[in-house]
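> I need the structure of the sequence given here:
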Amino acid sequence: MTSWIDKFGNPDQAIEEAMADLEREKRKLQEVGKVWEEASTTVRAKDNSFAMTFDGRGELSDLTFNGNKYRTLPPAQLAHLIMETLRQGRTQAMEKVQKAMGTDGRPGLDYAGMLNGKADPMEILNSLIGPMLEGVDGLDDGVTGKNEKELRKDG
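Model (predicted):
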């Protein structure tokens, strides 16, 4: 990856561009926060025996059974329908968040991991701030000055 200083020719211009990028990311995260707070996704089971509603974070917030059809389903079939509908609803909810994040993502930034809570916060920070620090002596191993292996060894 080309360092920002190489790309822009002088450190002041590189810092200005880095700050502008950081501001754009901040606006995206504010939009994601809005989606998390306000969005709702409802999906129905294939056989229409129930519906599930998910909040903006993809968490199940409501389950509504339509009639008594679910009572006549064999347990394994009902379980399969529940799991299938749950996956479908979470996927649709996460797609709304990804849309808010936009498609011009940062290389190395794991949006899906951020959405499902599995991303390493240090890797997220390094992905956002790391490019600003490339080429600056002593800071190109990440925000802390140490890479992940060194951090884990020290901890």
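
> make it CA atoms for all contacts and neighbour counts henceforth
Fine.

> could you say what helices and strands the strand or helix carrying residue 16 packs with?
Using DSSP states H and E, residue 16 sits in helix 11-38. Counting contacts by 3 or more CA pairs under 8 Å, 6 or more residues apart in numbering; DSSP states H and E, helix 11-38 packs against helix 4-8, strand 50-55, helix 75-101, helix 121-133.

> how near is residue 118 to residue 7?
In this structure, residue 118 and residue 7 are 32 Å apart, going by CA to CA, to the nearest Å.

> Beyond the helix holding residue 16, next helix or strand please.
Next along from helix 11-38, by DSSP H and E: strand 40-44.

> How about that next one, which residues are buried there?
40-44 (16 or more other CA atoms under 10 Å).

> can I get these in JSON lines with distance to residue 95?
Output for those, formatted as JSON lines (distance: CA to CA, whole Å):
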{"residue": "40", "distance to residue 95": "12"}
{"residue": "41", "distance to residue 95": "10"}
{"residue": "42", "distance to residue 95": "13"}
{"residue": "43", "distance to residue 95": "14"}
{"residue": "44", "distance to residue 95": "17"}
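
> so, if you compare the residues you listed, which one comes nearest to residue 90?
Relative to residue 90, the closest of the buried residues of strand 40-44 is residue 41; by CA to CA it sits at 8.4 Å.

> Quick one: residues contacting that closest one.
53-56, 89, 92-93 (CA atoms under 8 Å, 6 or more residues apart in numbering).

> Over to residue 13?
By CA under 8 Å, 6+ apart, the neighbours of residue 13 are residue 5.

> What distance do you get for it to residue 19?
Residue 13 is 10 Å from residue 19, by CA to CA.

> Let's compare: structure for the following, please.
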Amino acid sequence: MATGFPDLNRAIEAFEEKQRNLEEFGKKLDETSTSVDSQKRILTVTMDGHGEIADLKFNNTAYRTMPPTELAAVLLETIRKARDKSLSHMQEIMGEDLLPGLDIEEVNAGRQSVGGVLGKLAEPTLDRVRDVDAVLHNRPRNLNRTAETVEDNDGWER
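The predicted structure is shown next:
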């Protein structure tokens, strides 16, 4: 490689490795499920690996004598607990290294942007592409990127 060129190959390899890891994460989600029993084991809610209801099973006939509002409350509470447990399980499967800074529970609650996290992950690769472009077109390279610059620019064009 010519002198002065950034190592774009390393950036591409890192990006491809991250992509493979994300695909593996998706496969693990496809293969997992989470189940939660209601109080008194009236029903069981099973969520798939993506946090969707996969099964709802009544374990006995106690629900038949429950007032509708009480049954609805048991259903909603059990579904919420199952969703929370499923999200925690997703976060556990993902670990801290797959998408650093991404908290699935925060994304689900609307307090964190997936695009922002993915943009920060892509930033090192985008920086190297920008550097190659600068070298090829005889423009100055921006070697003095600050944390604020990276934080403000998540790498996605809008």
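
> quick one on the thing from earlier: helix 75-101 and the helix holding residue 16 of structure 1, what's the angle between them?
140 degrees (axes from the mean of the first three to the mean of the last three CA atoms, to 10 degrees).

> what angle separates helix 11-38 of structure 1 from helix 121-133?
150 degrees.

> from the chain's centre, how far out does stretch 85-94 of structure 1 sit?
14 Å (CA atoms, centre = their mean, to the nearest Å).

> do stretch 103-117 of structure 1 as well
For stretch 103-117 of structure 1, the distance to the chain centre is 5 Å (CA atoms, centre = their mean).

> For stretch 7-26 of structure 2, list every residue counted as buried.
In stretch 7-26 of structure 2, counting by 16+ other CA under 10 Å, buried: 8, 11-12, 15, 18, 21, 25-26.

> Quick check, central residue of structure 2?
residue 104 (5.1 Å; CA atoms, centre = their mean).

> Which residue in structure 1 aligns with that residue?
By TM-score structural alignment, residue 104 of structure 2 lines up with residue 112 in structure 1.

> What does residue 26 of structure 2 correspond to in structure 1?
Using TM-score structural alignment, residue 26 of structure 2 sits opposite residue 33 in structure 1.

> quick one: residue 128 of structure 2 and residue 9 touch, right?
No - the criterion here is CA atoms under 8 Å, and residue 128 of structure 2 misses it with residue 9 at 9.4 Å.

> for the residue located most distally from the centre of structure 1, what are its contacts?
Of all residues in structure 1, residue 72 has its C-alpha farthest from the mean position, at 38.5 Å, by CA atoms, centre = their mean. Residue 72 of structure 1 makes no contacts at all, as judged by CA under 8 Å, 6+ apart.

> ok so, going back, quick check: which of the helices and strands packed on helix 11-38 of structure 1 is buried the most?
Stretch with highest mean neighbour count among the helices and strands packed on helix 11-38 of structure 1: strand 50-55 (a mean of 20; mean count of other CA atoms under 10 Å).

> Superpose on structure 2 and give me the mean offset of it.
Relative to the matching residues in structure 2, strand 50-55 of structure 1 has an average distance of 1.1 Å after the fit, by mean CA distance after the TM-score superposition for structure 1.

> residue range for the helix or strand following that strand in structure 2?
Sequence-wise, the next helix or strand downstream of strand 50-55 of structure 1 (DSSP H and E) is strand 60-65. Aligned using TM-score structural alignment, strand 60-65 of structure 1 spans residues 53-58 in structure 2.

> what's the mean distance for that stretch versus structure 1?
Mean deviation for stretch 53-58 of structure 2: 1.0 Å (mean CA distance after the TM-score superposition for structure 1).

> same deal with stretch 71-89 of structure 2?
Overall, stretch 71-89 of structure 2 averages 1.6 Å from its counterpart (mean CA distance after the TM-score superposition for structure 1).

> which residues touch that stretch?
33-39, 43-52, 63, 104-105.

> okay, and that stretch goes to which residues in structure 1?
Under TM-score structural alignment, the match for stretch 71-89 of structure 2 is residues 78-96.

> centre of the chain versus the matching stretch, how much separation?
So, by CA atoms, centre = their mean, the centroid of stretch 78-96 of structure 1 is 17 Å from its chain's centroid.

> Reformat the buried residues of stretch 7-26 of structure 2 as a markdown table; add distance to residue 155 of structure 2.
Below are the buried residues of stretch 7-26 of structure 2 laid out as a markdown table (distance: CA to CA, whole Å):
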| residue | distance to residue 155 of structure 2 |
| --- | --- |
| 8 | 17 |
| 11 | 15 |
| 12 | 16 |
| 15 | 14 |
| 18 | 16 |
| 21 | 20 |
| 25 | 23 |
| 26 | 23 |
